[in-house]
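**Student:** Sequence first, then the predicted structure:
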Amino acid sequence: MASAANGPGLPRIFLPSGRTPIKPEFPNGLPPLPDIQSEQLRLQVFTHRSFFARPTHIFEDMPDDPSPDNEMLEHLGDTVLNLVVTGLLREVYPCLRVGPSTKIRALIVGNPTLASISVQYRLPERLRMHPAQAITLQASTNIQADLFESFVGGVYLDRGLEVTKTWLHPLFRPYIVEAYRIVRVQHGLPPDPDPPYPLLHSAYRHVSLTPPMRGSGVATPDNSGIPASSWSIPPPPRIPGNVGHLSLFNQHMQQQGKFVEWVYTDSEGEGTKTTPIWVVRAMCEGECLGRGRGSTKKAARNEAAKEGLVHLGIYISQPEGFYAAA
């Protein structure tokens, strides 16, 4: 069964186990299968090796008698799938690091997910196999996944990479988004990322940042051409986009001449050996200013810094739709 993962304030998300497929929603159904125009290739795509029962210990087929089953196409399709999904993953999430990217791709191209797609396309119903093994093979997750890879390999050989990508990109984009959210939760993060640092127009929606032009004839107390009422609220601070909560918190503490001690505590068995969860408190003069957790020490400190800024009375406005922990 799938395991449930949820942290404080996070929605309950079920993480697929090794045998549970990802199942995003397709309101309009899956993208249509492309046609394999070569009849011989189309027949080979759906031919299981049990149909001809050729020996499996042979090192190489004779040039004039290649194996007529779909194992070669399956092998080729597996490679094409990895190429296309990796490229699409970089397109959708260009800043994703290699470790999380590998986990996301593994969820997408794993047998459970590919078997689920194969069944939705009803590919196993067209499989040619030995009649004595028909029921077992058609119900096998591995065979269903292999058949989808074989079909991908057949489309690639028959129509080329561009046609293959035209089909697979809209098919796998929802899977990538869903797998991305799952892996974020596995790393101790909320399923949806924080948006970039708040833009000025988001933080100051109620203030006009475009004053009248000089010489417009509007009288002002300082003769600047800018009505005093336009600046009844101070202009927004110019905060560099690359300054995060941690940097901002450290700046304010340094300005006050205070020292912050970062105290790490046990994560109570959360995370894994390869993806630990760090829990930290920002301590100053015996007082806890904020707590945080994350997949790295820096990420945990940044979360604690968010609470620390609030404790200092510094509030950073977020755009509408921003994910807020309950």
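**Tutor:** Right, received. Where do you want to start? Fair warning: this is a prediction, and the values are worked out from it, not measured in the lab.

**Student:** CA atoms for contacts and neighbours, from now on please.
**Tutor:** Noted.

**Student:** what comes up buried for the helix ranked longest in the chain?
**Tutor:** Longest helix of the chain, by residue count under DSSP state H: helix 161-186. Within helix 161-186, the residues that count as buried by 16 or more other CA atoms under 10 Å are 161, 164-165, 167-169, 171-186.

**Student:** List the contacts of residue 125.
**Tutor:** residue 138 (CA atoms under 8 Å, 6 or more residues apart in numbering).

**Student:** give me that answer again for 10 Å
**Tutor:** 46, 118, 119, 138, 144 (CA atoms under 10 Å, 6 or more residues apart in numbering).

**Student:** related to what we said a few turns ago, could you point out which element follows the longest helix of the chain?
**Tutor:** Sequence-wise, the next helix or strand downstream of helix 161-186 (DSSP states H and E) is helix 200-203.

**Student:** Go through that next one and flag the buried ones.
**Tutor:** Of all the residues in helix 200-203, those buried under the rule 16+ other CA under 10 Å are residue 200.

**Student:** Okay, one more to line up with it:
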Amino acid sequence: MGNWWARIRELWGHPREKPEQPASHGLSPLSPQASLPEEDSLSVLEKRLGWSFRNRSLLIEALTHRSYINEHPNEGIHDNERLEFLGDAVLQLVVSTDLFRRFPEWSEGRLTELRTALIRGERLALWAEALELGRWLRLGKGEAEGARTRPSVLADAFEALLGALYLDGGLPAVERLMDRLLPEAIDQALRSLEWHDPKGRLQHWSQAVRGKTPVYRVVAVEGPPHAARFTVQVLIGDEVVGEGQGASKREATREAARNALIRLGIENGGETES
């Protein structure tokens, strides 16, 4: 895989060395009235990205929607779909690496669940909005102006931008941008996953209110191996607070957590004594 990435860079003719770039923290807003010549405008975007492109054509390609190419077939430039393809792979690699290092005790399943929440289209569109990427998109006149804020268009352009960053500056260029975007997104995704997962909700409440982490134990397995039914209890300290059944340990565990939430009255905002 490493040789494949290196070959891509060689085909584009970009050296491996990367010039020093000034650190950039945070994303400052732009004035909606700003109207700059293209070169100056791209410099503004580069400043927001924290990277100055050696090959500006890569950046322009990343911003070019297929509707523009349909109306300007003789410009000699591609639309951003190929860069989008590459950017998707780069994004998964960068996010996977970040999560692998950030959560050393997590299982593959938990890492995959969080990565999925971070690379879905809605999140990519939010990142594109944070960069105000829609302002630089090159759209055909036949495309509705609303495409500049259309989530699917923004998400695709964001992936294409990552592909362009990778080809121009390698992983460091992509990581520099994602280091600024990922922390807040990870916090939001974790809160969302905890809320929708009964186990996460119960653990969050139990640690905050009782200072203890719930423990799950299988108390019964019934039926033949190919159709087993599990019974799981969840305990907080020595107290059994919920019990659940399911066709797998995972299903029974989630059901036990869900029943504990109901028994404890957490869904109503606090604990009820039974």
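**Tutor:** Yep, that arrived. Keep in mind that this is a model prediction, so the values were computed, not measured.

**Student:** Could you get me the TM-score between them?
**Tutor:** Here the TM-score for the pair of chains, by TM-score structural alignment, normalised by the length of the second structure, is 0.58; 193 aligned residues with a CA RMSD of 4.0 Å.

**Student:** in the first structure, what residues pair with stretch 158-168 of the second structure?
**Tutor:** Stretch 158-168 of the second structure corresponds to residues 148-158 in the first structure, going by TM-score structural alignment.

**Student:** Sort out which residues of the matching stretch are buried, please.
**Tutor:** 148, 149, 150, 151, 152, 153, 154, 155, 156, 157, 158.

**Student:** so the first one, which of the three states?
**Tutor:** Using DSSP: H, G, I helix; E, B strand; the rest coil, the secondary structure recorded for residue 148 of the first structure is helix.

**Student:** Contact partners for it?
**Tutor:** Residue 148 of the first structure makes contact with 45-46, 73-74, 77-78, 81, 111, 114-119, 121, 123-124, 154, according to CA under 10 Å, 6+ apart.

**Student:** One more pass at 6 Å, please.
**Tutor:** residue 118 (CA atoms under 6 Å, 6 or more residues apart in numbering).

**Student:** for residue 27 of the second structure, same thing?
**Tutor:** By CA under 6 Å, 6+ apart, residue 27 of the second structure lies in contact with nothing.

**Student:** my read is it is in a helix, agree?
**Tutor:** No: counting by three-state DSSP, one finds residue 27 of the second structure to be coil, located in no helix.

**Student:** Report the separation between residue 162 of the second structure and residue 170 of the second structure.
**Tutor:** 10 Å (CA to CA, to the nearest Å).

**Student:** again but with residue 84 of the second structure, I slipped
**Tutor:** Distance of residue 84 of the second structure to residue 170 of the second structure, given as CA to CA: 16 Å.

**Student:** try residue 177 of the second structure
**Tutor:** According to CA to CA, residue 177 of the second structure and residue 170 of the second structure sit 12 Å apart.

**Student:** Could you do residue 117 of the second structure as well?
**Tutor:** Counting by CA to CA, the gap from residue 117 of the second structure to residue 170 of the second structure is 25 Å.

**Student:** Nearest spatial neighbour of residue 58 of the second structure, chain-adjacent residues omitted?
**Tutor:** Computed as CA to CA, 6 or more residues apart in numbering, the closest residue to residue 58 of the second structure that is not its neighbour in sequence is residue 164, at 5.4 Å.

**Student:** Next, work out how far apart the one you found and residue 115 of the second structure are.
**Tutor:** According to CA to CA, residue 164 of the second structure and residue 115 of the second structure sit 22 Å apart.

**Student:** Residue 48 of the second structure now?
**Tutor:** Counting by CA to CA, the gap from residue 48 of the second structure to residue 115 of the second structure is 24 Å.

**Student:** for residue 180 of the second structure, same thing?
**Tutor:** 17 Å.

**Student:** can you tell me the helix or strand for the closest residue to residue 75 of the second structure other than its chain neighbours?
**Tutor:** Leaving aside its chain neighbours, residue 75 of the second structure sits nearest to residue 69 (7.9 Å; criterion: CA to CA, 6+ apart). Using DSSP H and E, residue 69 of the second structure falls within helix 66-71.

**Student:** Which part of the first structure matches the very next helix or strand once past that helix?
**Tutor:** For helix 66-71 of the second structure, the following helix or strand on the C-terminal side (DSSP H and E) is helix 81-102. On the first structure, the counterpart of helix 81-102 of the second structure by TM-score structural alignment is residues 71-92.

**Student:** quick one: the helices in the first structure?
**Tutor:** With DSSP H, the ranges of helices along the first structure come out as 39-45, 71-92, 98-109, 111-120, 134-138, 141-159, 161-186, 200-203, 245-255, 297-311.

**Student:** with the second structure superposed, average distance for the longest one?
**Tutor:** After superposition onto the second structure, the average distance of helix 161-186 of the first structure to its aligned residues comes to 2.0 Å, using mean CA distance after the TM-score superposition for the first structure.

**Student:** Neighbour count for residue 48 and residue 115 of the second structure, which is higher?
**Tutor:** residue 48 (22 against 18; other CA atoms under 10 Å).

**Student:** How much space separates that one from residue 184 of the second structure?
**Tutor:** Counting by CA to CA, the gap from residue 48 of the second structure to residue 184 of the second structure is 17 Å.

**Student:** still on that earlier bit, what is the aligned counterpart of the residue nearest to residue 75 of the second structure in the first structure?
**Tutor:** Counting by TM-score structural alignment, residue 69 of the second structure lines up with residue 52 in the first structure.

**Student:** what's the matching residue for residue 149 of the second structure over in the first structure?
**Tutor:** Residue pairing (TM-score structural alignment): residue 149 of the second structure is matched to residue 139 of the first structure.

**Student:** can you tell me how far its match sits from residue 127 of the first structure?
**Tutor:** Between residue 139 of the first structure and residue 127 of the first structure the distance is 11 Å, computed by CA to CA.

**Student:** Those two: who's more crowded?
**Tutor:** residue 127 (21 against 13).

**Student:** Quick check, that one in contact with residue 46.
**Tutor:** Yes: counting by CA atoms under 6 Å, residue 46 is a contact partner of residue 127 of the first structure at 4.7 Å.

**Student:** Could you find the closest non-adjacent residue to residue 151 of the second structure?
**Tutor:** Distances taken as CA to CA, 6+ apart place residue 125 nearest to residue 151 of the second structure, at 5.1 Å, with adjacent residues excluded.

**Student:** what does that neighbour align to in the first structure?
**Tutor:** Checking TM-score structural alignment: residue 125 of the second structure goes with residue 115.

**Student:** So that match sits against residue 143, correct?
**Tutor:** No: counting by CA under 6 Å, residue 115 of the first structure stays clear of residue 143, with 7.8 Å between them.

**Student:** who's more crowded, those two?
**Tutor:** A direct count of neighbours by other CA under 10 Å for residue 115 of the first structure and residue 143 places residue 115 higher, at 26 against 19.
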